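Q: next input, structure requested:
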Amino acid sequence: MGPFSWTVATTVGISLIAWIGVFTLFLRDELVDRLLLVLVALAAGGLIGGAFLHLLPQAIADAGSQDTFSLFLWFIGGFCLFFALEQFIHWHHHHAVTHEHEPVSYLVLLSDTLHNFIDGLVVAAAFLSSVPLGLVTAAAIALHEIPQEIGDFGVLVYGGFDRRQALVLNYLTQSTVVLGGVVGAFLGGALTGVPTVLLPFAAGNFVYIASSDLIPEIKQETDLRRSVVYFAVFLTGIGLMLAVRFLRSVASRPDVF
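A: Prediction:
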């Protein structure tokens, strides 16, 4: 198999992770309702961990000795754009006759689409370098997508989508990893520098959603025991991203292969 075939095969596999929430279709509505804020807390931790432990460090590493100041400008730009988008969505909902879905649902879909497209570009670039590096990169992306997709699914349901709609929408956004992989495989070296600036931009999206929309939801809990549980799940989301970062650094060492 060549780099293109490996890229398509692995990104298709990664896209299927979006269906991980299918197990909720077999649960009672009452149980799902109790799980939603737990999933929101997991998503918040996953987004914070993904931004500060994966996207920003990778962008800084890719930039090398170049000026990294611009990367943080892209981070701020991603944060501010989603701030503006949410204000527009809030305005639209305020003037609409009826609305069913919370603004955070749309922000999650947009940020996940961008993030997965970038992941596809990264996988393609890795396979163009070598098959072992591509496999390690794809595995690392798949590992961090599992808790993130579970959390995103919970956010979409919490935001007003029913479970089947959330599953389908989650898959549609996740499938952009395949598109990113195909684009990256075809363009190859022509994409030099583009993923680097998109990484902090996506990180800004993540931090905005987590800090502005998700964390305030779990902070509203007045029961001490539940608050502790939500905070523990939030830390678990960060911890999972840290563990993936560690596994990726170990697996990418030259002596592993």
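
Q: drop to CA atoms for contacts and neighbour counts, all remaining ones
A: Fine.

Q: go ahead and flag the most central residue of this protein.
A: D112 (5.1 Å; CA atoms, centre = their mean).

Q: how about the one helix or strand that residue maps to: buried residues?
A: Secondary structure assigned from DSSP states H and E places D112 in helix 103-129. Using 16 or more other CA atoms under 10 Å as the test for burial, helix 103-129 gives 103-109, 111-128.

Q: one more, for comparison:
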Amino acid sequence: MFSISAAAIFSFTLLSRMVERMVSLSVGILLSTSLLHALPEAFESQADARTLFATLLGGLFAFFLLEKFAILRHSHHYEGDGHHHEHGHDKHEAGKAGWMILVGDGLHNFTDGILIAAAFLADPNLGLITGLAIIAHEIPQEIGDFIVLLNAGFTRTRAYVYNLLCSLMAVIGGLLGYYTLERATDWIPYVLVFASSGFIYIAVSDLMPQMQRRATLRETIPQILLIMVGVAIVLFLTGRAHNH
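A: The predicted model follows:
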């Protein structure tokens, strides 16, 4: 709740007028969280690397199918963007966009809950440090989520409430990890990889093509800088967590 509230305050005040540009920041956060944090953590486990790569492939294909069949279609359009649709069509399509990020975030929070439970059972001090580290890395990730949801047409209230509901998956993961720790921890690498596939798919298939429509050098330089800022934020916070 602290992470989501802090991310909401930051997103809704400082970023609310710059949501479209902040999509670049979101790309940096989503890709670096997946490729530099979650996936390395999964591959450092005892899980078979081929099976993890198969999970990644399956996750990307699964999110593609979700979009293809319009169950959780993730496409950003806006009224007056040049596409010839009936009035309200673009807003309706954009309103579906945030659901995929919520699915990935829910899975990620579920895994965090398992990790916190495992750390507390090993050592209460380790549990506290792990909890604080997860709170720290959740803030930039949730900022990225809020940017995507606002960009998709969600209201601030809906974005906050749905993110809060997704955070409850950490409680479910924590309870499951506490009562069935050995079995649950075996699944952690696969859940991490599947959640990462969702974040990668969102960034690469939707957000980055949206950024490509702004092709001038004046618009491209801020995009590159904001991507780098997103990566730096995740590296800084995860680096501090690893040092602890």
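
Q: quick one: map G159 of structure 1 onto structure 2.
A: Under the alignment by TM-score structural alignment, G159 of structure 1 pairs with A152 in structure 2.

Q: so how many other residues sit close to that match?
A: Counted with other CA atoms under 10 Å, residues neighbouring A152 of structure 2 total 24.

Q: try W74 of structure 1
A: Using other CA under 10 Å, W74 of structure 1 has 20 neighbouring residues.

Q: for it, give me its contacts.
A: Applying CA atoms under 8 Å, 6 or more residues apart in numbering, we find W74 of structure 1 in contact with 197-198, 200-201, 204.

Q: and in structure 2, which of the residues you listed remain?
A: Retained in structure 2 by both residues aligned by TM-score structural alignment, their matches' CA atoms under 8 Å are the following of the contacts of W74 of structure 1: 197, 200-201.

Q: and which of the residues you listed is nearest to V168 of structure 1?
A: Distances from V168 of structure 1 to the kept ones among the contacts of W74 of structure 1, taken as CA to CA, are shortest for F201 (25.6 Å).

Q: where in structure 2 does the strand or helix carrying the closest one fall?
A: Per DSSP H and E: F201 of structure 1 is located in helix 194-208. Mapping helix 194-208 of structure 1 onto structure 2 (TM-score structural alignment) gives residues 187-201.

Q: and the matching stretch, how far from structure 1 on average?
A: Stretch 187-201 of structure 2, aligned to structure 1 and superposed, deviates on average by 1.2 Å (mean CA distance after the TM-score superposition for structure 1).

Q: chain center to that stretch: distance?
A: Mean C-alpha position of stretch 187-201 of structure 2 versus that of the full chain (CA atoms, centre = their mean, to the nearest Å) differs by 10 Å.

Q: ok, now stretch 146-155 of structure 1?
A: Its chain's average C-alpha position is 9 Å from that of stretch 146-155 of structure 1, according to CA atoms, centre = their mean.

Q: how much does that stretch stray from structure 2?
A: Compared with structure 2 after fitting, stretch 146-155 of structure 1 has a mean deviation of 1.1 Å; criterion: mean CA distance after the TM-score superposition for structure 1.

Q: what secondary structure does G153 of structure 2 sit in?
A: coil (DSSP: H, G, I helix; E, B strand; the rest coil).

Q: count the neighbours of the closest residue to it other than its chain neighbours for me.
A: The spatially closest residue to G153 of structure 2, leaving aside those adjacent along the chain, is G95, at 5.2 Å (CA to CA, 6 or more residues apart in numbering). Per other CA under 10 Å, the neighbour tally for G95 of structure 2 reads 22.

Q: what residues are up against G95 of structure 2?
A: The contact partners of G95 of structure 2, taken as CA under 8 Å, 6+ apart, are 152-154.
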